[in-house]
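Q: This is the structure alone, sequence omitted:
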């Protein structure tokens, strides 16, 4: 015969990325009184790098949620406590005492790996109803709820958090709703399976547009996506936008980079007429694969990788503590991507070893994952050199700031038809401007100039990419 005892175990906010110090709780999938199992996802959090789901590392019954949705919590802070069943004073018996009843199930649920955490999650896990809150709700810790089949209704600030259905929408659409100050629950979905689309949001916003009074009142928003919607603060229509998440991390990283690494930027104009023709040929022939997206950025990336192979010293990092320059053994090529969460720089691991077809596949996967808002923290760690494609915005060039810890970043400008001297005649040609910024502690003017000249030469005569790559 056994006597069951219960003890409380606390789950702390983990560091789901490299060196991150805080994360925002986007949504809770459990509430006090719920039974949880090892590996079950209990909440979704947003760090400065990505949104990830957190699994609990033990079995038990939820005792208390220490922070409501929308709270920013330091790494290492307790966010949930769980009453864990144990045994004490066990006596010999012919059969072991039955374990605490688990939720009924017909069969063992399929288990699959999670993005981060302590174990696999079940394939049949269901998200619980979404909580909503007003902009006036403070991030106060809720009062502990007793573990019982029917917990009493909370009081105080927690009373403002009510359960409701979570509208279906993709992360970019949720970000747009936040920017527009639109409550997704008020929008009528027209997408497949009841998913709210961008068009639905714009249609709703236009229908609501009117010369309304600028009085500021609490705005109900989805706390998991944004605690506070942009709020006018003066008659002139000023808007305050909270600086957090990816935007906050980007600002801090750029300031640190600008004031620690001595930047030098060099520019070159390149006749890329042959490159543009080569891109069209690859698209039409399908030789890289029918489902592979071919773009000028692909050839720019390949040209940079070939130039690094010829001048590996530019693929380096400054080690301040050891006072050493570390030349990296492989190239992890970062691609700056503007996403609904802000600017992120995921990277292609060991990009220098890939063929043109392999690079095209990896680049397509990277871009699609970023667009869906599913880039993991691991995909944004360990970059060694970066490309920023400012040309997609119609910009000719710029002076890009280094991604922290990297020695170089290449800006690819817009491709324009310009008058150009070609074979002794002035004729219209496809021309772009490249800008290479580098850390002058690691890269001197000669090395930077050679790398940029190599990239320009490869794009002017792209068939060399096949020979040298």
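A: Yes, it's here. Quick caveat: nothing in here was measured; it's all calculated off a predicted structure. Numbers count the residues shown, from 1 in each chain.

Q: only C-alpha atoms for contact and neighbour calcs from this point on.
A: OK.

Q: Can you give me the neighbour number for the closest residue to residue 386 other than its chain neighbours?
A: Distances taken as Cα to Cα, 6 or more residues apart in numbering put residue 334 closest to residue 386, at 4.3 Å, once the chain neighbours are dropped. Neighbour count of residue 334, defined by other Cα atoms under 10 Å: 29.

Q: Confirm residue 334 sits in a strand?
A: Yes: according to DSSP: H, G, I helix; E, B strand; the rest coil, residue 334 belongs to a strand.

Q: give the contact list for it.
A: 345, 346, 347, 348, 380, 383, 384, 385, 386, 387 (Cα atoms under 8 Å, 6 or more residues apart in numbering).

Q: what do you get for residue 390?
A: Counting by Cα under 8 Å, 6+ apart, residue 390 has contacts 396, 397, 398, 411, 412, 413, 414.

Q: For the residue nearest in space to the middle of the chain, which residues are in contact?
A: With distances taken as Cα atoms, centre = their mean, residue 50 lies nearest the centre of the chain, 3.3 Å away. Contacts here follow Cα under 8 Å, 6+ apart; on that basis residue 50 touches 246, 373, 374, 375, 376, 377.

Q: Selection in PyMOL covering whichever of the residues you listed are buried, please.
A: Those of those that count as buried under 16 or more other Cα atoms under 10 Å are selected in PyMOL with:
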select buried, resi 246+373+375+376+377
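
Q: now the contacts of residue 50 in a markdown table, with distance to residue 269 and secondary structure?
A: Below are these laid out as a markdown table (distance: Cα to Cα, whole Å; DSSP: H, G, I helix; E, B strand; the rest coil):
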| residue | distance to residue 269 | secondary structure |
| --- | --- | --- |
| 246 | 33 | helix |
| 373 | 34 | coil |
| 374 | 36 | coil |
| 375 | 33 | coil |
| 376 | 36 | coil |
| 377 | 35 | helix |
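
Q: who touches stretch 335-342?
A: Contacts of stretch 335-342 (Cα under 8 Å, 6+ apart): 171-172, 175-176, 245-247, 343-347, 367, 370-371, 373, 386-389.

Q: Please spell out which residues along it are buried.
A: Buried, per 16+ other Cα under 10 Å, within stretch 335-342: 335, 336, 337, 339, 340, 341, 342.

Q: Those in strands, which ones?
A: 335, 337, 339, 342 (DSSP state E).

Q: Below is structure B, check it against A:
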């Protein structure tokens, strides 16, 4: 028997630290290779760490909520040396373990150089519940995260197994017009409401006692929230954008009734039976179409040794600002200009699901060229969004609601929304901004413009 340390790995993002979100094991538990031992959160993603050893959990060396540097020990295992997979190598959870000498691994931990041989990960076996549903553990976790009752899902996998697509489709059918949905938050949110005097200090609404602030003060009325992970990365990016790019915002109120009619027809079409459709799909197509007519909104300001240059991209990596339980993420759909309406809808579906799972990869958040933020899902009519760094424009879509609207000299109830856009005035001037927003608005007013 031997005791093995497991050091926090670099999960392939080049980051230097991560937070221990939740331990899935306790001292004394018996684990197999690739059993999930904990969840960690980096500035980019939430990752499940699999065990590199088969044996018994010895000691948890980092507390939940602690921020740990890559390479620091976080857990010990008591193992049989003959069954050990090696302290420096572990197969990724996303793919089967590679044979000796190649493949994808989690790196950045273990003793110098690590071992060179690897044990193949055991095949993941479906788990049958007491009610007879067959689904693999990741699918069960996905269903829990989305609030889907697996007993109500129609399975399409082999031998009646529920697949990822089955769960996704079921979840999509539960909503009508929302795209990046407001997460199902728990009863406790970030609050700064003073705690009642009758409540023990710092424990109102299930919150932890407030730590002392930088000034050394701590009382019942103040809660300190550490800035880390996604919040830290977002704040840094927003400050960089707001204080480097001169923002100008323009907006237009429009009649989106024909967009709503098109969404309704697409929902009823057999071709879209397994695809979630919302007004965001039409908005995405409108932005792509309008960017082709005004390319400067899809450009970027690049600082160079000799001064600066403007890079005009002749492709659209369409970013979608997503509110998730982990904070604001902006994944993007690569080469969105090449996608059909149906393929774009599928891409939006995948982006939504991945963001809600907290599994958006760093690669999916890099290389964006223009972004849409759908503030309408929060009931907002309009806003002045901050440009995503590396881009020159961001479009905000407000809520779509029925309002009185003048049509042919008569006041009628119509579906009305507001489209706003913020732009980098170093890259694009007022006439270009206005033409772009007018083009987006014209498509939402008459989606038939997309038929060319």
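A: Thanks, I have the structure now. Bear in mind the structure is a predicted one, so any value in this text is a computation, not a measurement.

Q: Give me the TM-score for this pair.
A: In this superposition the chains share a TM-score of 0.67, using TM-score structural alignment, normalised by the length of structure 2; 366 aligned residues with a Cα RMSD of 4.4 Å.

Q: re earlier: identify, from the buried residues of stretch 335-342 of structure 1, the entry nearest to residue 65 of structure 1.
A: Distance to residue 65 of structure 1 across these (Cα to Cα) is lowest for residue 341, with 26.0 Å.

Q: gap between the counterpart of that closest one in structure 2 and residue 230 of structure 2?
A: By TM-score structural alignment, residue 341 of structure 1 lines up with residue 326 in structure 2. To residue 230 of structure 2, residue 326 of structure 2 is 7 Å away according to Cα to Cα, to the nearest Å.

Q: Equivalent analysis for residue 447 of structure 2, please.
A: 36 Å.

Q: got it, and residue 313 of structure 2?
A: From residue 313 of structure 2 to residue 230 of structure 2 the distance is 28 Å (Cα to Cα).

Q: How is residue 442 of structure 2 classified with respect to secondary structure?
A: Looking at residue 442 of structure 2 with three-state DSSP, the answer is helix.

Q: Aligned to it, what sits in structure 1?
A: By TM-score structural alignment, residue 442 of structure 2 lines up with residue 457.

Q: Pull the contacting residues for that match.
A: Residue 457 of structure 1 touches nothing, counting by Cα under 8 Å, 6+ apart.

Q: which non-adjacent residue is nearest residue 54 of structure 2?
A: residue 32 (4.3 Å).

Q: was I right about the one you found contacting residue 77?
A: No: using Cα atoms under 8 Å, residue 32 of structure 2 is not in contact with residue 77, being 10.9 Å away.

Q: Need the overlap of contacts for these two.
A: In contact with both residue 32 of structure 2 and residue 77: 53, 55, using Cα under 8 Å, 6+ apart.

Q: And the helices in the stretch 101-250 of structure 2, which stretches?
A: Secondary structure of the stretch 101-250 of structure 2 (DSSP state H, counting those that start in this stretch): helices at 137-146, 164-172, 229-242.

Q: Which elements pack onto the strand of greatest length in structure 2?
A: In structure 2, with assignment by DSSP E, the single longest strand is strand 410-424. Using 3 or more Cα pairs under 8 Å, 6 or more residues apart in numbering; DSSP states H and E, the elements in contact with strand 410-424 of structure 2 are strand 247-255, helix 257-268, strand 393-397, strand 401-407, helix 430-445.

Q: mean shift of the shortest one relative to structure 1?
A: Pointing back at strand 393-397 of structure 2 there. Compared with structure 1 after fitting, strand 393-397 of structure 2 deviates on average by 0.5 Å (mean Cα distance after the TM-score superposition for structure 1).

Q: Touching that strand from outside, list them.
A: Identification of contacts with strand 393-397 of structure 2 by Cα under 8 Å, 6+ apart yields 283, 297-298, 370-376, 381-388, 417-424.

Q: mind listing what the closest residue in space to residue 231 of structure 1 that isn't next to it in sequence touches?
A: Residue nearest to residue 231 of structure 1 in three dimensions, not counting chain neighbours: residue 239, with 5.5 Å by Cα to Cα, 6+ apart. For residue 239 of structure 1, the contact set (Cα under 8 Å, 6+ apart) comprises 230, 231, 232, 233.

Q: Just put the contacts of residue 390 of structure 1 in a markdown table and tack on distance to residue 277 of structure 1.
A: Formatted as a markdown table, the contacts of residue 390 of structure 1 follow (distance: Cα to Cα, whole Å):
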| residue | distance to residue 277 of structure 1 |
| --- | --- |
| 396 | 20 |
| 397 | 22 |
| 398 | 25 |
| 411 | 21 |
| 412 | 18 |
| 413 | 18 |
| 414 | 16 |
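
Q: Can you tell me what residue 410 of structure 1 aligns to in structure 2?
A: That one, residue 410 of structure 1, aligns with residue 395 by TM-score structural alignment.

Q: The alignment partner in structure 1 of residue 297 of structure 2: how many residues sit nearby?
A: Using TM-score structural alignment as the criterion, the counterpart of residue 297 of structure 2 in structure 1 is residue 314. If you count neighbours by other Cα under 10 Å, residue 314 of structure 1 ends up with 25.

Q: Hmm, residue 314 of structure 1 is touching residue 407, no?
A: Yes: between residue 314 of structure 1 and residue 407 there is a contact under Cα under 8 Å: 6.4 Å.

Q: got any residues that touch both of the two?
A: With Cα under 8 Å, 6+ apart, residue 314 of structure 1 and residue 407 have common neighbours 442, 443.
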